[in-house]
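Asker: Sharing a model that was predicted from the sequence below.
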Amino acid sequence: MDDERKRIDEENKRRIASMSSEEIEQEQQELLATLDPSIIQRLLKRANFDEGRGDTGIYPPSEAQAIQNEEEKAPKSKEDSEAVPAPEPEGKPVEPQKSVRFEEDEAPKNPIGLKPASEATSTPIELPQPKVHFPAPAALPDLDPDDPSFLENMHKKYFPSLPADPTKLAWMAPIPTHGSIADQESPYYPGSEALAASALRFDFRGGLLPPRIARAMPTTKGLHHHGEAPESAGYTIPELARLARSAFPAQRCLAFQTLGRFLYRLGRGEWGDVGTEMSKGLWRCVEEGKVIKTLEEASSAEGGHQGSKAYAIEALWLWQKGGGHIWKAD
């Protein structure tokens, strides 16, 4: 590409050299007349760029070096010689930071006699005993659940500052052993000469449980509870009357179902005629516990637990099937 450009340039120069000045001027006039003025301006600028001078201010390397040499050789003007020198910076000079070096600790003159663990003596290290002495409380004996005074001993050992109320802890007392004094004091002891009607116990079918059978019945039947005579299975009529007014629907259902079956048996005279002592005593328990009134209120209640309401209606129906009346005691 450069060779072609040089060849064309040399050919143009030879042609221009063979032309006279009049011919060159005539050719320029014809060329300027045919071209657009803006194109002519662009070509002139391009020519200045290529030659490195003109209105661009750019000179060839040789000319730029010559101008720089002339400026260096030129004498300085009076203004340059009288110019004020730049002020020196004020303030204290910055000194290098000081370093501090600590001397190493010297080895102790009397080093501690440390020994390896393998050479340690087997004797324990004796620690100084404290000089202050605190009196220790008297040791109480271990609690024995079979001890008759178990509740009293437990209160003294764990709750000495609280008031004692044995009745609240009676349900925690262990079942007395057979034939013991506590066992003989049970309200449902088999060897008793007579039993109160309020102490008689019944199963879930409303049947009477004699004392010996109640004690022999296994706990898997679900008839044992923390009431009077916990060693005997079954429920008394006063206990069922309290459960019939319970806030828990499951307890009310159990009481209503058992009371309904009991009332049917009682009305049919299963435990004697109306005039017998046992029958009178049982009717007295029903009257004092307000069993019939409780069943009527539960059967006519609006809303609430519908299961207990159904058991109350069933209990009233069984009561009516058994006679539907209460034989009051004289």
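Answerer: Received the coordinates, thanks.
Asker: contacts and neighbour counts: CA atoms only from here.
Answerer: Will do.
Asker: helices or strands up against the lengthiest helix in the chain?
Answerer: Longest among the helix segments of the chain by residue count, using DSSP state H, is helix 249-267. The contact analysis (3 or more Cα pairs under 8 Å, 6 or more residues apart in numbering; DSSP states H and E) places helix 249-267 against helix 237-243, helix 306-321.
Asker: ok, 10 Å please
Answerer: Applying 3 or more Cα pairs under 10 Å, 6 or more residues apart in numbering; DSSP states H and E, one finds that helix 249-267 makes contact with strand 201-202, helix 237-243, helix 277-288, helix 291-299, helix 306-321.
Asker: Put this next to the previous one:
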Amino acid sequence: MSAAVPENAPEHCPGTNSEQAGKVDACAGCPNQQICATTPKGPDPDIGVIRDRLTGVRRKILVLSGKGGVGKSTFTGQLAFALAVDPELQVGVVDVDVCGPSIPRVMGVEGERVHQANTGWQPVYAADNLAVMSVGFLLRESADAVIWRGPKKNGLIKQFMKDVDWGDLDYLLVDTPPGTSDEHLSLVQYLREAGVDGALVVTTPQEVALADVRKELNFCRKVGVRVLGVAENMAGFVCPSCKGESDIFPASNGGARRMADEFGVPFLGSVPLDPLIGKSCDHGVSFVEEYPESPASRAFLDVVAALRAQLD
């Protein structure tokens, strides 16, 4: 991983950390050429600092999807709530979707502010055992646009890893933006020594989403991140009145289960679309606690159990 190769790199890409990055003939025409050529090379001294900062974090999980709008942040937030139901567990969520930070609202901590202490930035607590960090806490108004280029976004991600006083955690969930670009490469680089336990990849059943999610699975393979499993979201619609289910996004080519089989990674399960999930995210509450009788709640808890089984 010392010479991480982007998913969309040319065939003979020397790797983003190579001294030749952005300078060889193979780099001509690559959209990352200028970034690679101008980024400082060699060992990043902050990687060791990040390793030491995260020594007390037992499990580090990336929540990924190559496609936007599949419910990745919803999965991250509700997974955190589900884990934090156990008072013996300490859970953290870091939102590195810099341009679209939705975790503060999903977790019910919108409008909170980050405080600086002598041990570093203090995360915001959604519960006694549930810590949250997001760029949303640094904005004057929640509707403010974050108009940053890659280096500034990557700098903030590094700060979230290096300067936040996470303390001792059983789980740290990292909510990422869609795609396989700067933020994802930076995360893999920054956490190289601290260790990433794996990635939860979220998709919806239709082929237009699966086509992009396949890119994410290839990204994980190329940079050496273990795929803990694929979760299929919005796999049908649950009527709030009769609890009946119907397909909204038909899985025309076998859906996420078939894709997981193709890549040889675990399929964690399918969660149907329930309007109450959206309501829970808007109000920043735990869906599985508020609506335990919903088929979607039972399905979501099955996904959580399957994910924990992969970790344990």
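Answerer: Perfect, I can see it now. Just so you know, these numbers come straight off a predicted model, no measurement behind them.
Asker: Now the TM-score, please.
Answerer: The TM-score (TM-score structural alignment, normalised by the length of structure 2) is 0.24; 124 aligned residues with a Cα RMSD of 6.3 Å.
Asker: circling back to that earlier point, deepest-packed of the helices and strands packed on helix 249-267 of structure 1, please.
Answerer: Of all these, strand 201-202 carries the top mean neighbour count, a mean of 22, counting by mean count of other Cα atoms under 10 Å.
Asker: angle of the longest helix of structure 1 against helix 277-288?
Answerer: With axes from the mean of the first three to the mean of the last three Cα atoms, to 10 degrees applied, the angle from helix 249-267 of structure 1 to helix 277-288 works out at 140 degrees.
Asker: Residue 31 of structure 1 is in what secondary structure piece?
Answerer: Element membership for residue 31 of structure 1 (DSSP states H and E) is helix 21-34.
Asker: Show me what that helix is packed against.
Answerer: Helix 21-34 of structure 1 packs on helix 2-18, helix 37-51, going by 3+ Cα pairs under 10 Å, 6+ apart.
Asker: which residues touch the first one?
Answerer: What that stands for is helix 2-18 of structure 1. 23-24 (Cα atoms under 10 Å, 6 or more residues apart in numbering).
Asker: shouldn't residue 257 of structure 1 be in contact with residue 264?
Answerer: No. Taking Cα atoms under 10 Å as the definition, residue 257 of structure 1 is not a contact partner of residue 264, at 11.1 Å.
Asker: who does whatever helix or strand residue 201 of structure 2 lives in touch, helix- and strand-wise?
Answerer: Using DSSP H and E, residue 201 of structure 2 falls within strand 198-203. Packing contacts for strand 198-203 of structure 2, counted by 3+ Cα pairs under 10 Å, 6+ apart, involve strand 57-64, helix 72-84, strand 169-175, helix 207-223, strand 227-238, helix 255-263, strand 267-273, helix 295-311.
Asker: Residue 33 of structure 2: which of these is closest?
Answerer: helix 207-223 (18.3 Å; Cα to Cα).
Asker: between that closest one and strand 57-64, how big is the angle?
Answerer: 140 degrees.
Asker: May I see the buried residues of helix 207-223 of structure 2?
Answerer: 207, 209-210, 212-220, 223 (16 or more other Cα atoms under 10 Å).
Asker: Tabulate these (TSV), appending distance to residue 50 of structure 2.
Answerer: Below are these laid out as TSV (distance: Cα to Cα, whole Å):
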residue	distance to residue 50 of structure 2
207	38
209	34
210	33
212	30
213	29
214	30
215	28
216	25
217	25
218	26
219	23
220	21
223	19
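Asker: Name the nearest of those relative to residue 62 of structure 2.
Answerer: Out of the buried residues of helix 207-223 of structure 2, the member with the shortest distance to residue 62 of structure 2 (by Cα to Cα) is residue 220, at 10.4 Å.
Asker: How much space separates the closest one from residue 230 of structure 2?
Answerer: 12 Å (Cα to Cα, to the nearest Å).
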